[in-house]
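# whatever this is, show me its structure:
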Amino acid sequence: MSAPHEETFTALRTQLQEAAAAFADGPDALEGIPLGLVDDVDRAVREPLEIFPVCHHSPASATAMARRLREKQPKTVYLELCEDMAPLLSELRNCRLPVAVQAFATDVEGFPADWSPLSVVAPITEASAEYQAIAYALDTPGVELVLVDRSSDHVFQWDARAEETAEPADPDAPPAEEEAALHGDAVGVEIGDLRPRFAELEEHLLRHGRVRHWSEWWHQYVELPLGDSGHDSYRQVMFLIGSLFRRLAPGDARRLRIDEDRERHMWTRIREHLTATGTDPEDCLYVCGAFHAVSHVAEFGVHGADTFEIGPRTGTVWQHGLIPSSHAAIEAQFGLAAGSVSIAATVWAKNLRRTGVRPYRLAGQAGAKKPPGTRKPPVPAVPEPDVPPSDELSGFLQRPPVLDRLDEEELLGWSVEIVRAARRNGYLASTADAIAVFETSILLAGMRDRARPTPYDFQDAAVTCIEKDTVPGRRDVRRLVEIMMGGDRIGQVGYDALPPLARDVHDRLAPLGLKLQQRGVQRALLDMSGRPELERCSDVLWMLRRLMPQGAARPIMGERRLGERPIQESWDLALGTHQRALIELGYEGVSIEQVLEQRLRRTAYGPRATTADVLEAVEDATLYLRSRRLADELGNRALEVLGGERSVDGAPEVLRRVRRLLTYYRTSEPVLPQWIESFTKTGYAHYCTLLPTAFADDDATVRQVAATLGFLFGMESLALSLGCDRTQLELAVAQSHPEEPSKTALLWAAQAHLGLLSRAELRARCDALLDSPLVLPAYPRYLSGFVHALEPVPSLTDFVVEAVSHAFGRLPDPVLLPWLPTLIGTLRAGGADLAPLLIREAGRIFPGRLAALDAWVPPWRARPVPEAGHPARRGGGPRGLALLHAHPDTCDAVAGLLGCDGTWEPEDTGPGGAALLGRHPDTAVALERLLAAS
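Reported below is the predicted structural model:
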């Protein structure tokens, strides 16, 4: 570059000053803006270190970049990209573009904990200027690539996430498919985010440009004119656009401060590198967004001020890697119109054929196509003459737009292809529709002052002519056009570029014989009985199911339970589709076992961890890792969390998991672990203490109180053997005084279990409820309590069936029918898990045939009521005596097991022959039922 020349843009300044005077009341009203634009362009052009302004994923920028790199052959390329991402760029050759360079952190230090995980992505496509610069620097000997933008840590230091506002997406764009979620909620960093920040300006440009969205305006009025422009024209136009958007941006002080800090950071890093290496600025190229190329900060330029201090990074440990990206993901994250990145890829290929520019591609780039045939020979690199920069901008702005002639062959091919695609997707399209699309495209282009239809004109024409009232298939015509123009190209990270964990997963699943990096769903069949080595694959798949999103590894046949070994399994695998999730697992550890153990510990020791959560972690540690060490550690943690809980909210889940773990340890271990014994003792005392409060608490549901009783009654034998006192439970029940009907019935059931309430007394209380008109509407809630009582007291199943049947038998229809829906709804909502017990018991009690129903007598009515002072009659009466005398050996054997002594007396001695039965009436009743059932 030459020394500054003051008169380079004199003519342009004069024209703009005259225009400002003509459109305003005086020359001073508006001249500050247009003259400021010229000053910004002049300053950027005269900078000794050549600044190359770009726009993200712009084919014109990529073409101009490839052309300039071959002409200038710079020795150092400064690139606007996070400086900590530099080591990952060499791995791009092992990937199929588009991919994104990612910085990821789960354990944050110096940031709010609720921000975790932190993620920053920088998408890279082949039709982008940054990829051309990267490929040139990495594959050209002696060239150094220096990333100068702020680090990923500073991205979050400078930009509070709570204050971020994303660019609004195009309202006319169709909903993005699953590929749009490839970037998730990561913060996007790109070179050249060039879009008006002044809403009124963007609206003005769209309205007068006769376009629907910003992507179409850029394609029509910037992309196409700059596709064939020279280097100076391209730079000056991009400088002008960046200056215009910068000067007309709204006064957002926070966003402006961040932009200026980024510019200060980049220029500071550039000067530090120039000083450290002694590189001549003439041999360098600075690639940045056009918005930052016309910066106003004092640090701008190689001779700028050195007043900016780059702060230290936080203690957060960042992991870096490559993740797959897609055109749809880029469009969704940066607010671009659907299909715009695919159209840009098509325009990039056309630019290469038309201009003859040879692009740069990394050697061995996966999925890279050969350069298209060129019409012009490549331009050799020649030394640049030392001439002042000329005013190319005036001529470019005054030159009328070049009207490309209509390429009828291309448009006709588009029309035929879209009709063919529409017919494959269920549309009733014909040759006439192809002709209509062809003519309508030309008509729309003419209405919009275009000599040649753009892909956006063709898309509107196709929607108008083919899509009628409904969409017969999964895709509409707009989406079909996007696919036809190149589709949503999805990238892939190669095996060599994967983190160690992802490579380890692929290696361990190799016996399955599947192409795991291929997108889509693949079926895996595992026969562990014939191939025992597949059991290790099964272990990996179950851990992936636990760690990865739903759909990555989905079992079709087979399940994993405590104490069971798999025999055969069938899986649907989509690891290629969920490659990003697998890569991010690699940021957390070197193996999936390590990641799972870390996550289980994080769950168990989290500030909001409940006892049920910790017990679930214990179960997962046993189920997936088979680690007794980790299970014991987490079990002790569950004991600590249980002691700190002051409610019974988690009692149902605690009961379910403790029962399962206790069953597993009893069947697979010689002795119970120490932690589960301590948990049983502590839980018994803990829930005894909370039981009276739970009965009286309106927020505690009947299900939670029933689960509390279930823990106490189910663990009672083990707790008593470990030294607990049953009196504590009896006192807790005695101190419970519920007011809610369902809890009252639950308390009665508990008293019956403890022997404090007999069946006859329980039956009498239910009869009293049915006899009281005031209590009758609440009877379904009492029944709901009895149903929930089956959890702690399953022996009451026959009584609950009796209570329901008795209500149906005693109540008249005018009373029964109004509360019957309430009864059914109560049983369905509150006792869905326990209803099968009632159904089985009812099936055992009620007759199996309709003809036997008339002569059927309920067992609770057929049994005689015992009288006081006649204990022998409780043994079943004469019929019971006859049965027992008919089978004396059976009665003696049962009496011996119960430790009862006695002798049989002759039957003709009268009541004296029933002395043994009188002493043990319950045994006699049980035997009578057993013999009757047989």
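# use CA for all of it now, contacts and neighbours both
OK.
# helix, strand or coil: sort out residue 4 for me.
coil (DSSP: H, G, I helix; E, B strand; the rest coil).
# surely it touches residue 46?
Yes: applying CA atoms under 8 Å, one finds residue 4 in contact with residue 46, separated by 5.9 Å.
# which one of the two has more residues nearby?
residue 46 (19 against 15; other CA atoms under 10 Å).
# what's the first helix or strand after the helix or strand hosting residue 119?
In this assignment (DSSP states H and E), residue 119 forms part of strand 118-124. Sequence-wise, the next helix or strand downstream of strand 118-124 (DSSP H and E) is helix 129-139.
# name the next helix or strand downstream of that following helix, please.
From helix 129-139, the next helix or strand downstream (DSSP H and E) is strand 144-149.
# now that following strand, how far from the chain's geometric center?
33 Å (CA atoms, centre = their mean, to the nearest Å).
# cool, stretch 612-620 as well?
22 Å.
# what ranges do the helices span in the stretch 601-750 of the chain?
611-620, 628-644, 651-668, 674-696, 702-714, 716-721, 726-734, 741-753 (DSSP state H, counting those that start in this stretch).
# okay, the ones you listed in CSV with mean neighbour count next?
Below are the helices of the stretch 601-750 of the chain laid out as CSV (neighbours: other CA atoms under 10 Å):
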stretch, mean neighbour count
helix 611-620, 24
helix 628-644, 18
helix 651-668, 16
helix 674-696, 20
helix 702-714, 25
helix 716-721, 16
helix 726-734, 15
helix 741-753, 23
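# which SS class is residue 799?
Strictly by three-state DSSP, residue 799 counts as helix.
# to compare with the earlier structure, here is another sequence to fold:
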Amino acid sequence: MSGPHETPFATLRGQLHEAAAAFADGPDALEGLLLGMVDDVDRAVREPLEIFPVCHHSPSSALAMARRLREKRPKVVYLELCEDMAPLLTELRNCRLPVAVQAFAGDIDGFPAEWAPLSVVAPITEASAEYQAIAYALDTPGVELVLVDRSSDHVFQWDGRYGERSPQAGADAEEAPGAAAGPPKTEAGLHGEAVGLEIGDLRPRFAELEEHLLRHGKVRHWSEWWHQYVEVPLGDSDHATYRQVMFLIGSLFRRLAPGDGDRVRVDEDRERYMWTRMREHLASSGADPADCLYVCGAFHAASRVAEFGVAGSGSFAVPPRTATTWQHGLIPSSHTAIEAQFGLASGSVSIAATQWAKNLKRTRVQPYRLAGQEGEKKPKATKAVAPAVAAVEAAGSDRLSGFLRQPPVLDGLDEAELLSWSVEIVRAARRNGYAASTADAIAVFETSILLAGVRDRAKPTPYDFQDAAVTCIEKDVVPGRRDVGRLVEIMMGGDRTGRVGYEALPPLARDVHDRLAPLELKLHQRGVRRALLDLASRPDLYACSDVLWILRRLMPPGAARPIMGERRLGERSVQESWDLSLGTHQRALIELGYEGVSIEQVLEQRLRRAAYDAQATTATVLATVEDSALYLRGRRLTDELGDRALHVLAAERSVDGAPEVLRRVRGLLAYYRTGEPGPPPWIGAFVKTGYAHYCTLLPAAFTDEDATVGQVAAMLGFLFSMESLALSLGCNRAQLELAVAQSRPTTPEKRALLWAAQVQLGTLSRTELRERCGELLDDPLVLPAYPRYLSGFVHALEPVPGLADVVVEAVSNAFGRLPDPVLLPWLPTLISTLRSSAAELAPLLIREAGRVFPGRLAELDAWVPPWREAPAADTRPGGRGAGGAALLFAHPGTLDAVAELLGCDGSWTTPAVGSASGALPARHPDAAAAWEALLAVQPKGSTAPAR
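Reported below is the predicted structural model:
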């Protein structure tokens, strides 16, 4: 028996000393560890300011918190949570849990730029002790809630980019063996890449310790160990026992954690920070520590820093914050998101929520809930219970000795509950495609009992039942998208997703909902909503259409997805159909509110940021110009971004983005010429600068191995298609002719492209081009490279579309002249070359071939290709010359116009029958001969003009 002056834990210290001597060769190391843990518990219990240790999302912690709050009725509640998140807590009453309090910083000052954006979240569920404390403090008059943890800014100051992320989070998250299909990614990613703050992170940081506990506890993962050996025993314990056990666990994990590294430094700095803030508040408010309650994680409750306690001796200087501007809000969370972020086993938070409901029903403890939470009325207040003297005295007595010596409580088998689980999982499995039957339900029932017995449990836990269901039902394959393990999680409570209420949304999100109100859809709910917009009969819906298109541009895929209708420059649909899931993507909509007060402002900021980025290219800036004209319609921003595109183009020294530049400039020119009064000044300057810029880079691009044939073709396309506008603005065509003359390509593709450019400039005739193609087919050494020449010709259709007939002729000659032993091995190379490098231009080639070749198979034998027809003029009666003269007399207006341009005058004389010419052709034989030669040389059916 201990004497009257012995410490409360003297008996426990003696027992641990004997155990250390018995189980170790020497009592020094183990005794120091065990007795140090007892000292930590004794120190925390004796602290005048009551410390309430918790474990995050633990039903036993929440139940003990609700009990203690109703007994003690503290006037001040200190909570381990970022102090800058305090103003957001009152908005929790407008939300449906679980939600997360978020601190967000898009524009950072004082941190590396690559960290942006910064985000810190603190998820809150109803089955958590901190929510009970928050609800009590906010709805009880005269109670003050003080957040004492470091600010969001200090989270990144101290820990870097991922300082608070659990080492096991993400890829190392606990998962049940054999899990084939996890929860939807959209649910697991509700927190995005935010750094998570978890109150009461109770998990061993010593890997060997966790492995030892799991092996000897006969469990698969940490969440199951905690449920079996801590959660269930503490569910019905008294307040003193609960505190001492949690102190002991926190001290154990802290003393066995690695003793070096930034993690230990950060933990200690957080504890110094919190105790410094509490002492400052006590000094300024004059509150009595006996009327206060400090809620923190059990890991931090057993602290050994000098600042510990209201009488702490240390002095900690709180470092200043950076100049980063932080914005705060609430975002929806879910059980799956919490599990994914903090490395918990799949389904553990849902099981905890179910256990919380069972504990409330069994113990009849009335929890605290914010008034208006989920639309329910505030529970009736219970009469305050004054703490009994015996309870106060018991708080300082030794409860650990009895708790550690008592055998595990074996709950009796609840056959009705287990039977209902077995029947329900079979029903759910059959709905998801499994061939399950009543026999499987019996097998699951018996296997659950068997597994519990093997693991020294009298009552199967949800984890035992899940293992039994997977073993008895899943068999070989998963027929649907959910495996049996996931079905058990859904059956045990499922993934609960929170929702932020309208009043708690930022102004931008509320504005979006208000502007989409004419659609008469419940957009705040999760799931897909179909919106039908008949813009012709209801012009007022154009405003909704504008909002939806901007949301599609700003939000993740799936938030606003158009089914019917499109928006391009100069085009607007008269009917649109949308699939909207703004409730599912509520977090993304809320984070837009951190960037501005309206979606137009956010879009303008993003466009300007993209255009002025150091890595922005001309194509990137032109894309922002197009988006500005498409969504914002104002000329101010569009002209500003256009001037930026002009400066970026002048500074570029590569042609990588030439195809994209050509496509976007053509679209913008067509838009301004047809849909606007006239093109803005910047686009004329852009064409003029681009003409000179690409003329300068053209010779080098032809010889540069890194420049593709498509990029060079796009440069030529810009020069030829913008030539008339550039010349009208003062450019000199000789610059282009000189650039082409200086080009010396070495690859077949670019050589063919150069020939096409020379044809367009008139320095190479089409006849000479045909002769060169024929020479390529006649040279056996060049023949293997002929597909590459054809690839260059196909690319040449971009700048010189009139060469389509020549390309068709080149391909047809190859098929007609090459023998099968040469053609068949050569054909796959041709097809692969055209598909890989000129797929977008192939339709133009196919249309030209369809126009030239006969449409019926019977006509093919008598068909003569146009390029094989006799080019010489036949002036005999009935010949081509006669046909040409007859055409002139049938349509004299054309020749009259030509004669007038040439300054000729005269009258028409009806020719005699069989005459090949009339009076006017006889008076001007040179003009008639030239006209007839033109008619004779032009290929049959060709639309290309002859020079």
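# re earlier: pipe the helices of the stretch 601-750 of structure 1 into JSON lines and attach distance to residue 108 of structure 1 per row.
What follows is the helices of the stretch 601-750 of structure 1, written out as JSON lines (distance: least, CA to CA, whole Å):
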{"stretch": "helix 611-620", "distance to residue 108 of structure 1": "23"}
{"stretch": "helix 628-644", "distance to residue 108 of structure 1": "24"}
{"stretch": "helix 651-668", "distance to residue 108 of structure 1": "32"}
{"stretch": "helix 674-696", "distance to residue 108 of structure 1": "32"}
{"stretch": "helix 702-714", "distance to residue 108 of structure 1": "37"}
{"stretch": "helix 716-721", "distance to residue 108 of structure 1": "43"}
{"stretch": "helix 726-734", "distance to residue 108 of structure 1": "46"}
{"stretch": "helix 741-753", "distance to residue 108 of structure 1": "47"}
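# how about those, which one is nearest residue 197 of structure 1?
helix 611-620 (46.9 Å; CA to CA).
# onto which residues of structure 2 does the closest one map?
Helix 611-620 of structure 1 corresponds to residues 618-627 of structure 2 when matched by TM-score structural alignment.
# what about the matching stretch, how far off from structure 1?
On superposition with structure 1, the mean distance recorded for stretch 618-627 of structure 2 (mean CA distance after the TM-score superposition for structure 1) is 0.5 Å.
# which non-adjacent residue is nearest the most centrally placed residue in structure 2?
The centre of structure 2 sits closest to residue 556, judged by CA atoms, centre = their mean, with a distance of 6.0 Å. Residue nearest to residue 556 of structure 2 in three dimensions, not counting chain neighbours: residue 588, with 7.4 Å by CA to CA, 6 or more residues apart in numbering.
# ok, the one you found touching residue 557?
No: under the criterion of CA under 8 Å, residue 588 of structure 2 makes no contact with residue 557, lying 10.8 Å away.
# the more surrounded of these two?
residue 588 (21 against 11).
# so what does that one match up with in structure 1?
In structure 1, residue 588 of structure 2 lands on residue 581 (TM-score structural alignment).
# roughly how far out does the match of helix 611-620 of structure 1 sit from the chain middle?
With CA atoms, centre = their mean, you get 22 Å for stretch 618-627 of structure 2.
# same question for stretch 135-147 of structure 2.
That offset, for stretch 135-147 of structure 2, works out to 38 Å (CA atoms, centre = their mean).
# ok, residue 672 of structure 1 touching residue 661?
No: with contact defined as CA under 8 Å, residue 672 of structure 1 and residue 661 do not form a contacting pair (10.2 Å).
# what comes up buried for stretch 938-947 of structure 2?
938-939, 942 (16 or more other CA atoms under 10 Å).
# tell me which residues of the strand or helix carrying residue 391 of structure 2 are tucked away?
Here residue 391 of structure 2 sits within helix 389-395, counting by DSSP H and E. Residues of helix 389-395 of structure 2 classed as buried under the neighbour-count rule (16+ other CA under 10 Å) are residue 395.
# could you tell me where the helix or strand just after that helix falls in structure 1?
The helix or strand immediately downstream of helix 389-395 of structure 2 is helix 400-405, counting by DSSP H and E. Aligned using TM-score structural alignment, helix 400-405 of structure 2 spans residues 393-398 in structure 1.
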